[in-house]
Structures are given as C-alpha cells and as structure tokens.
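K.L.:
3D model of this:
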Amino acid sequence: MLSKIKYHLLLLSLILILTAVGSEAQDEIAKITFILGEASVSHNDGKGWEDISFNTKIFAGDIIKSGAESRCEITLRDNTVIRMGENSEFKFDNVNVEAGDISGNANLSLGSIWSNLQKIKAGDEPISVKTPTSVMAVRGTVYRVDAGADSTTSVLVYEGALDVKLTEELEKRIQTQDKGKPGPPKQVKGPKQIPGPYEVTLEEWMRIVAGMQINIRKDGKYHSFQFDSEQDAQNDWVKWNLERDEYLKRQ
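P.N.:
All right, here's what the predicted structure looks like:
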C-alpha cells in the first residue's frame, strides 16, 4: 500500500514538473490590447486558427492574420506596440522578451504594421523584421511597413532610425540571375543621363532616419526619399496610429 502511494506521489511530481516546463516554454510574449473587426491567431500547435479577442495571449511562433477593414494592436511585455492594418499577416518567429528587453525575429508576409518599439540597451541585438524583399534591424523606433501583394516593401520612419537591406533569399536570387547575364555592351559616349530612382540595387545595409521613406521592389532596386509628413498625416491609418500612440503616452 505504501509503495503504491509513493508511486502515485512520484508520478504526480513528474506531471507537475513536465507541466511547469511546458508552461515555461509557452510563456506569453504579448497580449492583444485592441481589436477592431476580425483577426485570428495560429499558435503553431496543430490546432488551427482561433479568433482573437481583447487580452488574447500571444506566444513565440504565433502567426496573426487580420481581416478586411480590421485592425489589431499587440503589446509586448516590454511595452513595445505593434499594430496590424487590414488584410495583414504577421509572425513572431522567435521573439523573446526577458527582463524588459526584446530580441529575435518577426515576419510581415503581407499587409501593414505600425510599430512603436521601446529602446534597446546599448550592446543588445536589435530586433529584426522581415518582409518578402527586405529585413530591418530596429532599435527604439516608431515606423511603419507596407508589404504589398507584388512583394514591394515600403518603410517610413517617424522617430529614431532603422537599418534595412535585402533578404538573403533575394540577394542570392539576384546573384544567380546576374551570373547568367552577358557583359554590358560598349556604348558611344553621349549626353550624361541621371539614373531613375529604381536604377540601383540595395546591396548593403542602409540607414533610414526619421522623415525618410524607402521603397524596395522585388528585383532589389530601391528608392529612398524624404516623405511629405503633412500629406502622410492625412492617411487614415497613419492618423489613427499617431492618435493611439498619443493616447497610450497619457496612460
């Protein structure tokens, strides 16, 4: 009888340990703090998609989708805010939030995000956000990203700065294509032409500071410029995010 009790106590202890380990592995990194319209999340547990509501927990590896005319706000444990526009898909690949610091990688495969990222301690790795054509290294920045259905990426910075470059996949594809191309033909010198905004391929990290925008096409060519802040502020998505940021500052 005593041996059976010991056996059951040992079994119970093992269950509690395994449960604790599973819980630790599934520590939440964020919560849904605003939802307008419809959005869903896949927890990468084989259970498919479930509807999002206020205070839904978000874990590393989760994929979030927003529907038409919908918006979703995600607040990480370090108070970083990421908002998704309509018809967007965003994944927290291996994002980790510990002791108020955020690290790891996220992926915007389609749609729009607005991010108000908390400052990262000097020496810590920046969080990287990837789209089909580019990857951004971000530290303490307010910015937005649009990933179009044609794989074009647009990045606008409102506060701080970020670094952007092509994804490794796109770089390799461009290199493969360039190897098969014949050398440029010799031309007779004529009037000097100024190259258009998309004549150059983004080949290394480029810093984008507040007030600047960069558009990157699926062929790797880019155009960076200073955007019109007054005109941009008339955009409904931008206006709502600025108002939301200001509201959260007062809380």
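K.L.:
make it CA atoms for all contacts and neighbour counts henceforth
P.N.:
Will do.
K.L.:
Correct me if wrong: Thr141 contacts Ile120.
P.N.:
No: between Thr141 and Ile120 there is no contact under Cα atoms under 8 Å: 9.7 Å.
K.L.:
Mind listing residues that contact the helix or strand containing Glu243?
P.N.:
Here Glu243, judged by DSSP states H and E, is contained in helix 236-249. With contact meaning Cα atoms under 8 Å, 6 or more residues apart in numbering, helix 236-249 is reached by Gly85, Trp114, Asn116, Asp232, Ala233.
K.L.:
For the comparison step, fold the sequence that follows:
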Amino acid sequence: MDIRVDKEKSMKKPGAVIAGIGLLIFFLYLTPAIAAVRVMTVKMARGDARVGVLIGNAQVISAEKSSARSLNRNDRLYVGDEVATGSGSRLELLLPDSSRVRFSGNTRFRIQEIKYGEHNDSRCIRINVSMGKAWANVSRAVGKQGIFELQSENAIAGVRGTVYRMNVENDQSTLVKVYEGQVHVSGGGKTKSTTPAVMSPPSKIAGPRSVSGPRKVAMEEWTVIVRAMQQISINADGTAGMPSDFVMEEDRDDWVDWNRSRDEIDDSE
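P.N.:
Purely as a prediction, here's the structure:
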C-alpha cells in the first residue's frame, strides 16, 4: 500500500510542473502587452502638446529660458514655446483634444494658446507659423464654440473638424489648402504707413508750406470661407485672392503623401 501511494504522488508531479511552466509563460507573454498598452495611453494635460512623431531634429526655446534645447519624442510643449525644425525634418504634435498638427523641415512656429476643458466654449488652440509648412487634422471635438487656429503674419485660418494645410513663405505670403470640411480664413485689420502725395498747383507757384508726415491707414478686414478641395493665396501685403479649386493628383508630393498616410493611421487608432 505504501509503495502504491508513492507511485501515485510521483505520477502527479509532472502534471503540476507542466502547469506551472504554462502559467509562467502566460505571464511572460502578457507582461509586454500590458506595458505596451500603458505606453499607448499617455494622458495629455489640458494646457500642453506632446511630440508624437519626430523625424530628424528640432530645437525649442521655452518661454522661461532664452537658450534652445533639442526636442525629443514625447516631450511636452507649452504656451510661449518656440520651435524650429531642421532641414528635411518632420514633426507631429498631439493636442489635448486629439487634434494633430504636423510641421515640415525649416519651419518655425510658436504655441500661442492651448486651453482645453470639459465644455466646448473653453477649448482654444492657437499656433502661429512664422515660416514653413503646417498640416492640421482637427478633431471634431472642437464644437461650435471652440477655437482652433493656425496663424501667419497675414492670415488666420480657423476650423472645426477638418483637414487643411498652411504654407508661409519668407515674405509672409501664405497659402491655405483645405482637404476636408471648411476653413474660415481672415486677414487685414492691421495698419500700414503711407506718405500722402503732394500735388503742385497747375499755374501759380505757391510759397513754402508744411507737409504732413507719414500716417497710418487701416487695412480692410476680410474673411473668406474656403471649402473642401479649395485653396486661397494671401499676398505679402495682406490682400487675398478668391478661393479656387485644386485637384488632388496635381497637389501630391512627398509632404502631402506623408500627411495623408499619417491621417489614415491616426484615424484608425
């Protein structure tokens, strides 16, 4: 009897060992998956942006510091931060409302305002592009009272739930192209100095007289609605043409194709 019991115990041991090994393998397999989920669910603060993609290099000067530092993936950007991307580089920012803004190489921009709350009227995002190319995929979470704007020296493009891009040249002329939805593009309202012309009398020569100096003249403000597959050009002096249609095939280049592929990836997440 004693020998039979020992045999039964010895026969049960291999099964227990196999079960233990299987349990260990299960936890080893599950642990990386849990870690990956944690990486993908990084929470955004309500007043900052996160670097989601960085190809190449970029420099940032924060509002509190005068010296530049290198920007890295997952770094945070705050109001007042100024960023310059290197030649051939590409940068994607993830904003608190799940919108994404991307910048090409040789682009300079500044975070003007990032405010995100529970209510639509407390969502306000403004980014100033002083030079270069920007592509915005704006979340529909920005409701009727929310604000999302890309700004240049001569134009402001405000949108809700759409896809568009802005090119700012060295002379501050600006091009806005809309791919989905519609964009309200506005400009003018600034002042420029002008010197009034002095006209001489047709016959009799008048004596010396004082001439008023340069004076400021307000530029006429304008707002244009640019719809899907339309573009608008804003001149360096702030004047704008009328929106015109463009064809996707003629618009394609490396920058456009990369952004459209990124939009597909982001929309599927």
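K.L.:
Tell me how the two chains score on TM-score.
P.N.:
Once superposed, the chains reach a TM-score of 0.74 (TM-score structural alignment, normalised by the length of the first structure), with 202 aligned residues with a Cα RMSD of 2.3 Å.
K.L.:
hmm, back to that, how close does the helix holding Glu243 of the first structure sit to the second structure?
P.N.:
Mean deviation of helix 236-249 of the first structure relative to the second structure after superposition (mean Cα distance after the TM-score superposition for the first structure): 0.6 Å.
K.L.:
I would like the range of the second structure that aligns with that helix, please.
P.N.:
The aligned range for helix 236-249 of the first structure in the second structure is 254-267, by TM-score structural alignment.
K.L.:
now the longest strand seen in the second structure, how far from the centre of its chain.
P.N.:
Secondary structure of the second structure per DSSP state E: the longest strand is strand 124-137. Here strand 124-137 of the second structure is found 5 Å from its chain centre; the criterion is Cα atoms, centre = their mean, to the nearest Å.
K.L.:
again, but for stretch 157-169 of the second structure
P.N.:
Here stretch 157-169 of the second structure is found 9 Å from its chain centre; the criterion is Cα atoms, centre = their mean.
K.L.:
Please work out which residues outside it touch it.
P.N.:
129-144, 146-152, 174-186.
K.L.:
ok, now stretch 36-52 of the first structure?
P.N.:
Stretch 36-52 of the first structure is contacted from outside by 32, 35, 58-59, 61-72, using Cα under 8 Å, 6+ apart.
K.L.:
if you set the cut-off to 10 Å instead, what comes out?
P.N.:
Contacts with stretch 36-52 of the first structure, where a contact means Cα atoms under 10 Å, 6 or more residues apart in numbering, come from 32, 34-35, 53-54, 56-73, 84-91.
K.L.:
So what does Arg207 of the first structure match up with in the second structure?
P.N.:
Under the alignment by TM-score structural alignment, Arg207 of the first structure pairs with Ile225 in the second structure.
K.L.:
Now do the same contact list for the residue nearest to its match when sequence neighbours are not counted.
P.N.:
The shortest distance from Ile225 of the second structure to any non-neighbouring residue, by Cα to Cα, 6 or more residues apart in numbering, is to His184 (4.7 Å). Residues near His184 of the second structure by Cα under 10 Å, 6+ apart: Glu149, Ile156, Ala157, Gly158, Val159, Arg160, Thr223, Val224, Ile225, Val226, Arg227.
K.L.:
ok, of these, which come out buried?
P.N.:
Taking 16 or more other Cα atoms under 10 Å as the criterion, what is buried in those is Glu149, Ile156, Ala157, Gly158, Val159, Arg160, Val224, Val226, Arg227.
K.L.:
All good on my end, thank you.
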